[in-house]
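Enquirer: here is the input, now give the coordinates:
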Amino acid sequence: MRIVIAPDKFAGTLTAVEAAEAVAEGWRSADPAAECTLLPLSDGGPGFVDVLHTALGGTLVDAEVAGPLGEPVAARFLLVERTAYVESAQACGLHLLPPQRRDPGAASTRGVGELISRAVDSGAETVVVGLGGSATNDGGAGMLAALGAGPAETLGGGGAALAGLDAVDLAAARAGVRGVRLVAATDVDNPLLGEHGASAVFGPQKGADPARVHALDAALTRFAELTDPAGTLRDTPGAGAAGGLGYGLLLLGGTVESGVALVLEAVGLDDLVASADVVVTGEGSFDSQSLRGKLPHGVARAAARHGVPCLVLAGRVAVDEAEAAAAGVTAAHSLVESAGSVQAALERSGPELRALSARVASGWKR
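Expert: Next comes the predicted model:
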């Protein structure tokens, strides 16, 4: 029995590597002869650089950059020949701040710009920026400030500060990346503004109450009026990713590409799945968003192309069997149901995932 184990992270509890290892340990405990290929994955958020380094090799370049509230944080990017892979969450990730310090109005993407600058200085001709897991809502303004845009103090002051802008000068930032291909890797299709935009959809996850969400959207609207007066970029799918960091990259001439597709191609998932007997994927919450192109959906589609069963092991499952089957998922199993409670699933994620994997393996037809 050949098993490909290709999960995303279980946000807040397990990295993709830890999840893959837990699934493999559980499966082997029930089926010692199973040949398990571990393939931890990322859709552009946390783990993006590590996943690609495992798949592509290359050189990891360490850097100290500004964190979301300005304190220095350790980060790194991956350089593979003339392509650099940057994980925005390493510089502006929500996980870098304790809950009591999370404020999307004050958090900045400045550190992401510093990483991009370092990558360009290292000779990168293409810079792929993985978007996801950010603490920010500044439309990429901090990133632009780090690359030379002005007024630097206001642009780098967080999303709320954008409401006070009178003008924005992007000339120096654009000159700094001239000739460099910029790619925003994300599977979020939200625009920058409005009810489906960065502030409304992701602001509450980062600590914004309804009044703060309204103020942040108004500030981003002001930023967009000054930087995109024709309105051609703000509605681009993905512009609202990572608190609008996608929009900032679009202002520099960047493009938006599927983070899932990019990663799955890099790791050679299609070839691995073609020779497997079953594929196991998973994430923290398998829900309606998962079926809109997130990582488990991409894995399931690859399995379906080759007629290989695909199982999902997730923290929680919020889609019915028909929806899952239509997406190419053979069966989906919930860690919460298996563990008996949300608290148990969160506190004992690793052991509970191992136990769930063992039970699924025991019942799987071989």
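
Enquirer: contacts, neighbours, all on C-alpha from now
Expert: Will do.

Enquirer: ok, the residue nearest the centre of the chain - contacts?
Expert: Nearest to the mean C-alpha position of the chain, by CA atoms, centre = their mean, lies residue 45 at 2.2 Å. Applying CA atoms under 8 Å, 6 or more residues apart in numbering, we find residue 45 in contact with 87-89, 130-133.

Enquirer: not counting sequence-adjacent ones, nearest residue to it?
Expert: Distances taken as CA to CA, 6 or more residues apart in numbering place residue 132 nearest to residue 45, at 4.0 Å, with adjacent residues excluded.

Enquirer: now show me the structure for the sequence below, then we'll compare the two:
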Amino acid sequence: MPIRLPAPPERNLYFLLVRVLICPDKFAGTLSAAEVATAVAEGWHEVAPADECVLRPLSDGGPGFVDVLGTALGGRRLPVATVDPLGRPARGDVLLAGSTAYVESAQACGLHLLTAEERDPNRTTSYGLGLLLAAAVEAGASEVVVGLGGSAVNDAGAGMLAALGAGPVDVGGYALPYGGAALGTAEALAGSPQLRQVNLVAATDVDNPLTGLYGASNVFGPQKGASRDDVMRLDAALEHFSAVLGKAFDVDGLASMPGAGAAGGIGAALLALGGRVTSGISLVTSLIGLDASLAAAELVITGEGSFDHQSLRGKVTAGIANQARDHGLPCVVVAGRNETGHREAAAAGVTETYALVEHFGSTERALAEPAVGLREIGARLARQWSR
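Expert: Coordinates of the predicted model:
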């Protein structure tokens, strides 16, 4: 259900009220999507307390995917003991709603689970996601939706497959070390994945292919700690491993499929397993019934930590801006930083953009006081848009 901050009962001039839909993604490393929405709404109500703010925190498949859907769908949360990208103990949850299970790759593979010094896609693994998938299957789900995004891995799902009994092996039949770098020596898979014929859905935040200039290694490898030499080696390793996957599961053209590069190539493994790829933001907005909230709104506020060129390739801000435009609504983006040109943003349906770095004049303060800045921006927006 949407979170509503109601107008005070003493004001009855309903025709003067503004109905604002606030539906951001998280600000990675600082605030959850719910915290972002709350801060903006608090700032708005400091200026226009009678206006109605409807808060609908969102996720495009990355961190917060299970929390957002759990709030909207209810269901049952199943705690799972898993591991992080370096194999250390971690906690995850499987959301069970009817016969469908929802799993978040970032709970086990997330970049936020590592320090800057620990980031190394040559050795980080998606094994923990395999443990979450296995738990979903054991819970009796007939369909498993896997949210992909915000990962620290670049192993094309090899670790995930290993946890399911189908890890890569070399020419001698020995299991490969974890991480993307070793995949260049993969010869085959050790067995068949234990998935009991469940339907798999990859809810992705990007549509990148597995390899090439716009592939997982080139586009996302550097933010995960890869050097230029690492990127070249990882891209070649993933190209080789895609052929191994294609042969094992009788799939052609895996490396070039849209979404195969999501979450360090986990998308490719899910596609090889017969899964289908869908837009994470489209899936989430459909499941939480956002269209009805859009139909009742007069202004939409969305946002994310970094509004950049990747934001326009399937992430929350672009998805919401497109839907707002379809409803004829103005859409304001609030972000930690803005690296998108005005023309690009306008083409995606964005009316205005506000960034914490510009608001404070300092990256350090934007990172230290994001909630303060968002409340101040919310108040500024109210002064501009409220009647």
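
Enquirer: circling back: tell me which residue of the second structure lines up with the residue nearest to residue 45 of the first structure.
Expert: Aligned by TM-score structural alignment, residue 132 of the first structure pairs with residue 149 of the second structure.

Enquirer: return the distance of its match relative to residue 280 of the second structure.
Expert: Separation of residue 149 of the second structure from residue 280 of the second structure (CA to CA, to the nearest Å) stands at 9 Å.

Enquirer: overlap in contacts, those two.
Expert: 60-61, 204-205.

Enquirer: which of those residues lies closest to residue 128 of the second structure?
Expert: Nearest to residue 128 of the second structure among these, counting by CA to CA, is residue 61 at 16.6 Å.

Enquirer: ok, the closest one - how many residues close by?
Expert: Residue 61 of the second structure has 33 neighbouring residues, counting by other CA atoms under 10 Å.

Enquirer: just to be sure, it is in a strand?
Expert: No - counting by DSSP: H, G, I helix; E, B strand; the rest coil, residue 61 of the second structure falls outside a strand, being coil.

Enquirer: my guess is it contacts residue 201. True?
Expert: No - in this structure, residue 61 of the second structure is not within contact of residue 201 by CA atoms under 8 Å, at 11.2 Å.

Enquirer: max-length helix in the first structure?
Expert: Identified as the longest helix of the first structure according to DSSP state H is helix 210-227.

Enquirer: touching that helix from outside, list them.
Expert: Applying CA under 8 Å, 6+ apart, the contact partners of helix 210-227 of the first structure are 105, 137-139, 159-168, 192-194, 198-200, 203-204, 231, 234, 251.

Enquirer: same thing but 6 Å
Expert: Residues outside helix 210-227 of the first structure that contact it (CA atoms under 6 Å, 6 or more residues apart in numbering): 160, 162-163, 199-200.

Enquirer: who wins for neighbours among these?
Expert: Counting by other CA under 10 Å, top hit in those: residue 199 with 35 neighbours.

Enquirer: quick one: that residue is in a helix?
Expert: Yes - counting by three-state DSSP, residue 199 of the first structure is part of a helix.

Enquirer: the longest helix of the first structure maps to which residues in the second structure?
Expert: Going by TM-score structural alignment: helix 210-227 of the first structure matches residues 228-245.

Enquirer: quick one: average offset of the matching stretch versus the first structure, please.
Expert: Here the mean offset of stretch 228-245 of the second structure against the first structure after fitting is 1.6 Å, by mean CA distance after the TM-score superposition for the first structure.

Enquirer: so for that stretch, what gets flagged as buried?
Expert: 230-231, 233-245 (16 or more other CA atoms under 10 Å).

Enquirer: show me how far it is from its chain's centre.
Expert: Stretch 228-245 of the second structure sits 23 Å away from the centroid of its parent chain (CA atoms, centre = their mean, to the nearest Å).

Enquirer: ok, now stretch 328-344 of the first structure?
Expert: 22 Å.

Enquirer: matching residues in the second structure for that stretch?
Expert: Residues 349-365 of the second structure are where stretch 328-344 of the first structure lands when matched by TM-score structural alignment.

Enquirer: picking that back up, ok, and the contacts of residue 45 of the first structure in the second structure?
Expert: Compared against the second structure with both residues aligned by TM-score structural alignment, their matches' CA atoms under 8 Å, those retain 87-89, 130-133.

Enquirer: in helices only, show me the residues you listed.
Expert: Short answer: those in helices (DSSP H) are residue 89.

Enquirer: can you pull out the strands in the stretch 201-350 of the first structure?
Expert: Here the stretch 201-350 of the first structure has its strands, by DSSP state E, counting those that start in this stretch, at 255-257, 278-281, 285-286, 310-314, 316-317, 331-334.

Enquirer: any chance of those strands in a markdown table, with mean neighbour count too?
Expert: What follows is the strands of the stretch 201-350 of the first structure, written out as a markdown table (neighbours: other CA atoms under 10 Å):
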| stretch | mean neighbour count |
| --- | --- |
| strand 255-257 | 20 |
| strand 278-281 | 26 |
| strand 285-286 | 22 |
| strand 310-314 | 26 |
| strand 316-317 | 21 |
| strand 331-334 | 20 |
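
Enquirer: which one, of those strands, ends up nearest to residue 28 of the first structure?
Expert: Closest to residue 28 of the first structure of these is strand 278-281 (CA to CA; 13.2 Å).

Enquirer: tell me which strands and helices that closest one is in contact with?
Expert: Secondary-structure packing of strand 278-281 of the first structure (3 or more CA pairs under 6 Å, 6 or more residues apart in numbering; DSSP states H and E): strand 2-5, strand 310-314.

Enquirer: stretch 63-83 of the first structure maps to which residues in the second structure?
Expert: With TM-score structural alignment as the criterion, stretch 63-83 of the first structure aligns to 80-100.
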